[in-house]
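In: sequence? don't have it. structure:
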């Protein structure tokens, strides 16, 4: 995720060197940082090695198919994805979006159109809706999705809000009452021991995806804090 002091980083996945460089030139002129990958097998390693805000993903690639890559990436990352392809059949369009793509651009296209789409998508992907806690945990509030070590966590709404609150401030100790204030949207009256029950369930699910590490610590007489 980027802010005004840090230009967004765009991964351009395109095996036609001239087209890839053309896109890079336009996006760089628009103020973005870019990196080019030309082989489908290099995409996932590139995303795991560095942070990117958006990926322009061609579907026809050597090594791996773009749709397969998109599905794989969505298992561990909430990066914005724009599919770029010469495939215009509706089935590909729908399949691409169902796999988690944010937009779809068909070739031939104007580089200015690509820049406009990128700007629009980054504007509607605010930091509070999609938080990359670190390389192992990502939380996407807009999609109500949390991914740990590449595994999507099966969380209840209360557990999702609990994880979001704790992980947003690693190391901070939250009292039970502070956590209760964030857990129930209807502000129902419950005992603070209710938090203990939710923490227990959340810990169990985190352990399944990240065995042997206690990510939610109990601070005796105070509350809980998140460490990862």
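Out: Perfect, I can see it now. Quantities reported herein were computed from a predicted structural model and do not represent experimental measurements.

In: For the rest of this, base every contact and every neighbour count on C-alpha atoms.
Out: Noted.

In: which element follows the lengthiest helix in the chain toward the C-terminus?
Out: Taking DSSP state H as the criterion, the chain has its longest helix at helix 193-209. Moving toward the C-terminus from helix 193-209, the next helix or strand (DSSP states H and E) is strand 216-219.

In: Show me what that following strand packs onto, helices and strands only.
Out: For strand 216-219, the contact count by 3 or more Cα pairs under 8 Å, 6 or more residues apart in numbering; DSSP states H and E identifies strand 223-226 as packing neighbours.

In: Which secondary structure element is home to residue 55?
Out: Secondary structure assigned from DSSP H and E places residue 55 in strand 54-58.

In: try this one next to it:
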């Protein structure tokens, strides 16, 4: 049985009087790609933000590497290897590509290895090396997504939380981003929790998946089984 590196147990969250999540429970095995799927407003981004301590849960527990995260801050989580690639890229637009990447390593203590990881980012995304002195604001949407992922890699994560990595990208770039996610998992040992609107592609690279509806888990199972589930195919795959 695979070791669980990240687990939510009966987690709820709210924005004021609006209930966003209700008793969410999920597990992410070490070394796996797990998909979190659902329609807009289902609570997917809130789930990632709760895990990252950007939004505080109102009940339930979250454990990362066996430790309850309730007493940890967002930056402490990043220091221990849990990093989110946010929806909409959120790069520092008035800083260069290289400065954005260097900021990703800000909390690291192993300064001697930062250059090695920068080379790794440039190997994965050669275009970032070509544009390393450009302001992030001058990059295309796809290049900014590369930069957001590269910045996260510079944090030396064990677990990466991806929030809609294909949003606003061309079909060719979407395929490229999914290949990168698979490469990070397969070749670099990163555990992935993937929130994604492209259900077909997400199920295609994941080992397990959860489906959120109105802040609650409505369905879960091996990704290959959900891809063949009639209700999932009608609701999300248009089949």
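Out: That came in fine, so what should we check first? For clarity, every value in this text was computed on a predicted model and none was experimentally measured.

In: Kindly provide the TM-score of these chains.
Out: Superposed pair, TM-score by TM-score structural alignment, normalised by the length of the first structure: 0.30. Supporting alignment: 108 aligned residues with a Cα RMSD of 5.1 Å.

In: name the helices or strands packed onto the strand holding residue 55 of the first structure?
Out: Partner elements for strand 54-58 of the first structure (3+ Cα pairs under 8 Å, 6+ apart): strand 9-13, strand 80-85.

In: which helices and strands does the longest one pack with?
Out: For strand 80-85 of the first structure, the elements it packs on are strand 54-58, strand 103-106, helix 111-123, judged by 3+ Cα pairs under 8 Å, 6+ apart.

In: Do you have the helices of the second structure handy? List them.
Out: Under DSSP H, the second structure gives helices at 44-51, 74-79, 97-104, 114-124, 126-130, 141-153, 171-188, 199-205, 223-228, 230-236.

In: now these in a markdown table, with mean neighbour count?
Out: Output for the helices of the second structure, formatted as a markdown table (neighbours: other Cα atoms under 10 Å):
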| stretch | mean neighbour count |
| --- | --- |
| helix 44-51 | 23 |
| helix 74-79 | 17 |
| helix 97-104 | 22 |
| helix 114-124 | 16 |
| helix 126-130 | 15 |
| helix 141-153 | 24 |
| helix 171-188 | 15 |
| helix 199-205 | 18 |
| helix 223-228 | 17 |
| helix 230-236 | 14 |
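
In: Out of the ones you listed, which gets nearest to residue 27 of the second structure?
Out: Minimum separation from residue 27 of the second structure across those (Cα to Cα) falls at helix 44-51, 12.0 Å.

In: For residue 67 of the second structure, which of the helices of the second structure is the nearest?
Out: When the helices of the second structure are compared by Cα to Cα, helix 74-79 sits nearest residue 67 of the second structure, at 10.7 Å.

In: ok so, going back, report the angle between the strand holding residue 55 of the first structure and strand 9-13.
Out: Angle of strand 54-58 of the first structure versus strand 9-13, following axes from the mean of the first three to the mean of the last three Cα atoms, to 10 degrees, is 10 degrees.

In: I'd like to know which elements the helix or strand encompassing residue 35 of the first structure is packed against.
Out: Per DSSP H and E, residue 35 of the first structure falls inside strand 33-37. Of the remaining helices and strands, those touching strand 33-37 of the first structure by 3+ Cα pairs under 8 Å, 6+ apart are strand 9-13, helix 17-29.

In: what residues are up against residue 180 of the second structure?
Out: Neighbouring residues of residue 180 of the second structure by Cα atoms under 8 Å, 6 or more residues apart in numbering: residue 124.

In: how about 10 Å then?
Out: Contact analysis of residue 180 of the second structure by Cα atoms under 10 Å, 6 or more residues apart in numbering lists 124, 125, 146, 149, 174, 186, 187.

In: same deal with residue 233 of the second structure?
Out: Here residue 233 of the second structure is in contact with 199, 200, 226, 227, 239 (criterion: Cα under 10 Å, 6+ apart).

In: Go ahead and confirm residue 72 of the first structure touches residue 44.
Out: Yes - Residue 72 of the first structure is in contact with residue 44 according to Cα atoms under 10 Å; the separation is 7.9 Å.

In: Residue 179 of the first structure: which of the helices and strands packed on strand 54-58 of the first structure is closest?
Out: The nearest among these, by Cα to Cα, is strand 80-85 at 30.1 Å.

In: and the angle for the closest one with strand 9-13?
Out: 30 degrees.

In: following strand 80-85 of the first structure, which helix or strand comes up?
Out: Per DSSP H and E, the first helix or strand lying C-terminal to strand 80-85 of the first structure is helix 90-98.

In: List the buried residues of that following helix.
Out: For helix 90-98 of the first structure, a neighbour-count test (16 or more other Cα atoms under 10 Å) marks 93, 96, 97 as buried.

In: Might you report the residue contacts of the spatially closest residue to residue 182 of the second structure that is not a sequence neighbour?
Out: Among residues not flanking residue 182 of the second structure along the chain, residue 205 sits closest, at 7.0 Å (Cα to Cα, 6 or more residues apart in numbering). Residues in contact with residue 205 of the second structure (Cα under 10 Å, 6+ apart) are 32, 33, 34, 35, 178, 179, 181, 182, 194, 223, 224.

In: Great, nothing more from me.
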